[in-house]
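Asker: sequence plus the predicted model coming up.
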Amino acid sequence: MPVINRIADFAEDMTAWRRHLHTIPELSFDCPKTAAFIKERLQEFGVDEIHEGIAQTGIVAIINGRGAGKTIGLRADFDALPIEEATGVDYASTHAGKMHACGHDGHTAMLLGAAKYMVETRNFAGRVALIFQPAEEEGGGAQVMCAEGMMDRFDISEVYGIHNLPGADEGAFYTRPGAIMAAVDSFTITINGRGGHGAMPHETADPVVAACGMVTAIQTIISRNVHSGAEKVISVTQIHTGSASNVIPDTAMINGTVRTFDKETRDTIIKRMTEIVQGQAASYGVEAELDYEEGYPATINSDAQTAFAAGVARSLVGADMVEDEFAKVAGAEDFSYMLEERPGSYLFLGAGAGAGLHHPKYNFNDAISPVGASFFAQLVEQMQPAVK
């Protein structure tokens, strides 16, 4: 895999950084050990500014280039997951019930590698803002960093991010203009009826039958209310009710998830689900409440920035290793909040064979770290060549 020679020189350092981070996984916003390690490396490299405490443990570091130009944001997430690790590696998690099962340790190592190189060479104009973000998995750290004014405070003009992709060709890049990852919402429907004896249903207002009717009706939103060409998912994942075979319960609960790629589809689903819950409740003689929680919005890549990023990737790894019309992914990513504030692009970097993301046996492939670091550096250098 072609990489910048100087970055290849310290590939072993990147592996060591990543594996240390793997031993100290931390969750959500509470990542003091991780943030401290990142700060120590940035100080060693000699970045020009380090700003801490953004979204609690987030960091933005600034590297000044040679000559005037805009500020390009490069982002790495660094939180872990509440999973008990089962990899058996000698650098496994030392924090019980927590592990880096999504590769955020690797993302951080890639950005640190790019930082080390760019401080040494400064072969670009303008500035680079290195964004180290907590709480991608839970809490929306990107949203909080943006809400705290990060984009304006550091005058960030564009923003870019990478996520590793197990099962895809090692060192290959995958992206697309427009929506690349879904908005993720969740819903809970609480049904209150009137319970009674299972042999005397006429004396009850049965929440079980009402729940079944609602689940069936909710599925018609996809087939009858949303354009057939729109990509969307509604999955009912839980129904909880009852305690005995001869007792009609008082209550029932329905829970599920919704994935969409555009606001119009999302709004239609919310409207129709509200109407269905109210209408079905009335028809079954029960009361029902819909709690619909909008999560991360869709991750929408800017056209021009994605075309440029794909071109940078092709110059690095070759045209046959870049897919710039990659299929949309129904998973979600809070980098979407950054893309709502600034143009930019999100790319996947193939990690080769191995366990999938969020699996207890997942382990980041250190071989791709120099590729990701080289991409970040090349992106900056090609976008804003240094002033001679």
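Answerer: Thanks, I have the structure now.
Asker: please count neighbours and contacts with C-alpha atoms only from this point.
Answerer: Will do.
Asker: quick one: secondary structure of the most centrally placed residue in the chain?
Answerer: In the chain, the residue lying closest to the centroid (Cα atoms, centre = their mean) is Glu333, at 2.3 Å. Here Glu333 is recorded as coil under DSSP: H, G, I helix; E, B strand; the rest coil.
Asker: got a list of what Lys116 touches?
Answerer: For Lys116, the residues meeting the contact criterion (Cα atoms under 8 Å, 6 or more residues apart in numbering) are 42, 45.
Asker: shouldn't it be within a strand?
Answerer: No: read with three-state DSSP, Lys116 is helix and lies in no strand.
Asker: any idea how far it is from Thr108?
Answerer: Distance, Lys116 to Thr108, by Cα to Cα, to the nearest Å: 12 Å.
Asker: the structure to be compared is supplied as follows:
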Amino acid sequence: MNDYLQRARQDIGDLTAIRHDIHAHPELGFEETRTSQLVAEKLRAWGIETVTGVGKLGVVGTIHGKHAGTRSIGLRADMDALAMTETNALPHASRHAGVMHACGHDGHTTMLLGAARALAQDPDFAGTVHLIFQPAEEGRGGALAMLEDDLFTRFPCDRIFGLHSYPTMPVGTFGTRPDAFMSASGRWQVTFTGTGGHGGMTPHLASDLTVAQANFILGLQTVVSRNVPPDQTAIISVGHIHGGDPQAMNVMPAKLHVSGTMRAFSADVQALLERRITEMAHAHAAIQGATATVKCWWNAATVVNDGAVTKSAVAAAARVVGQDGVNADMHRLTAGEDFSWLMQKRPGAFVFIGNGQREGDGGGNLHMPNYDFNDAAIPYGVAYWLSVVDGELGKTAGR
């Protein structure tokens, strides 16, 4: 076992308990009051300079190395949960109905806390490390809120690093790639408005919004195949439809809502998706004598890994698990990640850490009601953060 993993495994029982506690008390974006307080209390107990309320509920801890140095880096973890009901029968399962940690943010927070403690105990580096605990990653604008609160002015960073669990990769492995890595993630909402009416007696007098939404949804399926260039990647998916009342099945609705997600890697394709969704909504509404209101927005930009920073991240992971445990040319993903907004301000690298899938409770994939972060991955994440600091500011940085 290398030195990084040895340091990471110290008091691993305490870190596991922290992770279980966070998992049992999940909080949605910009509601992470308890989680933020827990993080701040731990950092302060370890003697780390701590600032709370950054971007509403963000927490930033700062550790200065014991050697002189002017460089500084940021390590970021997200803290929020998802609006889902957990199905795991685990002792630490969510105690809050309709909210659960289904994306591993409880593990991300725990791993960065573990690194914080180890760095505070032995700050053998030159420069400064900012530990960024971000709220509201899951589409509620946490990264943008921290930027609006002058994150990088108050906590200067030359480079930034992010980490995310990945269940389909084995524990003890890492994956990333330079340049465009994860797609921009957008959302769209369409509201069709018409006259409604009696579906049994006078359907001919109503602007049938169900026909408008049906043709609209079918039309969406042609956007990627017929409007997006074949060498580009794009996705449009419908995630929600609501219209009428199940207790009034003979009444045709006067309002009907359709919404979903969209993904793309380039600004041109992002603009194309917005335009075609808007055009199709208005066209199919007009055919039925109705109107449409359309809203499109992007809650995450494309994750673009800086080449030099990614090389440093790959080297850091390899020092923990060996070259064979690091995939430095991982395939691109159409998952969204709002760490991308931070990367537009500072060069950075985002990597995945293997979380391993297993049978039974907790063995699901990300954003599934039976997912639970794999505690076996905790020391690998802590060790990776320690190695990043070494590579950027410490023994392997050539100081």
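Answerer: Arrived safely, thanks for sending. The shown structure was predicted, so the numbers you read here are calculated from the model rather than taken from an experiment.
Asker: what's the TM-score here?
Answerer: Once the chains are laid over each other, their TM-score by TM-score structural alignment, normalised by the length of structure 1 reads 0.91; 387 aligned residues with a Cα RMSD of 2.4 Å.
Asker: just to revisit the earlier point, check contacts around the aligned residue in structure 2 for the residue nearest to the centre of structure 1.
Answerer: The equivalent of Glu333 of structure 1 in structure 2 is Glu337 (alignment by TM-score structural alignment). Applying Cα under 8 Å, 6+ apart, we find Glu337 of structure 2 in contact with 137, 182, 184-185, 300-301, 303.
Asker: let me know the closest of these to Val171 of structure 2.
Answerer: Checking the contacts of Glu337 of structure 2 against Val171 of structure 2 by Cα to Cα gives Met182 as the nearest, at 21.3 Å.
Asker: how close does the closest one sit to Ala234 of structure 2?
Answerer: Using Cα to Cα, we find Met182 of structure 2 at a distance of 12 Å from Ala234 of structure 2.
Asker: swap in Pro123 of structure 2?
Answerer: Distance from Pro123 of structure 2 to Ala234 of structure 2, by Cα to Cα: 45 Å.
Asker: with Phe339 of structure 2 instead?
Answerer: Separation of Phe339 of structure 2 from Ala234 of structure 2 (Cα to Cα): 20 Å.
Asker: the closest residue to Ala102 of structure 2 other than its chain neighbours: what secondary structure?
Answerer: Excluding its sequence neighbours, the residue lying closest to Ala102 of structure 2 (Cα to Cα, 6 or more residues apart in numbering) is His367, at 4.8 Å. Following three-state DSSP, His367 of structure 2 is assigned to coil.
Asker: repeat for Gly139 of structure 1
Answerer: coil.
Asker: about what we covered before: from the contacts of Glu337 of structure 2, which is closest to Ser266 of structure 2?
Answerer: Taking the contacts of Glu337 of structure 2 together and measuring to Ser266 of structure 2 by Cα to Cα, the closest member is Ala184, at 8.0 Å.
Asker: outside of stretch 313-321 of structure 1, which residues touch it?
Answerer: 1-3, 171-173, 322, 374-375, 378.
Asker: what about 7 Å?
Answerer: The contact list for stretch 313-321 of structure 1 (Cα atoms under 7 Å, 6 or more residues apart in numbering) reads 1-3, 172-173, 322, 375.
Asker: quick check: the farthest pair among these?
Answerer: Maximum pairwise distance in the contacts of stretch 313-321 of structure 1, criterion Cα to Cα, is 14.9 Å, between Val3 and Val322.
Asker: neighbour count winner among those two?
Answerer: More neighbours surround Val322 than the other of Val3 of structure 1 and Val322, with 24 against 18 (other Cα atoms under 10 Å).
Asker: what does the more buried one align to in structure 2?
Answerer: Aligning on TM-score structural alignment places Val322 of structure 1 opposite Val326 in structure 2.
Asker: residues in contact with its match?
Answerer: 173-175, 314, 317-318.
Asker: next, count neighbours for the residue lying closest to it once chain neighbours are set aside.
Answerer: Ranked by Cα to Cα, 6+ apart and with sequence neighbours excluded, the top spatial neighbour of Val326 of structure 2 is Phe174, at 4.8 Å. Using other Cα under 10 Å, Phe174 of structure 2 is surrounded by 32 other residues.
Asker: how about the one 4 residues further on?
Answerer: Other residues within reach of Pro178 of structure 2, judged by other Cα under 10 Å, total 21.
Asker: now for it: which residues touch it?
Answerer: Counting by Cα under 7 Å, 6+ apart, Pro178 of structure 2 has contacts 305-307, 310.
Asker: filter those residues to the buried ones?
Answerer: Buried members of the contacts of Pro178 of structure 2, counted by 16 or more other Cα atoms under 10 Å: 305-306, 310.
Asker: so which of those sit within strands?
Answerer: Residues of the buried ones among the contacts of Pro178 of structure 2 located in strands (DSSP state E): Asn305.
Asker: so where do the helices sit in the stretch 1-150 of structure 1?
Answerer: Using DSSP state H, counting those that start in this stretch, the helices of the stretch 1-150 of structure 1 run over 5-9, 11-23, 32-45, 104-121, 141-147, 150-153.
Asker: need those helices in a markdown table with distance to Gly167 of structure 1, can you?
Answerer: Converted to a markdown table, the helices of the stretch 1-150 of structure 1 look like this (distance: least, Cα to Cα, whole Å):
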| stretch | distance to Gly167 of structure 1 |
| --- | --- |
| helix 5-9 | 24 |
| helix 11-23 | 20 |
| helix 32-45 | 27 |
| helix 104-121 | 16 |
| helix 141-147 | 27 |
| helix 150-153 | 34 |
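Asker: quick one: closest of those helices to Asp206 of structure 1.
Answerer: The closest of those to Asp206 of structure 1 is helix 141-147. By Cα to Cα, the value is 41.8 Å.
Asker: check which helices and strands the closest one sits against.
Answerer: Judged by 3 or more Cα pairs under 7 Å, 6 or more residues apart in numbering; DSSP states H and E, helix 141-147 of structure 1 is in contact with helix 335-341.
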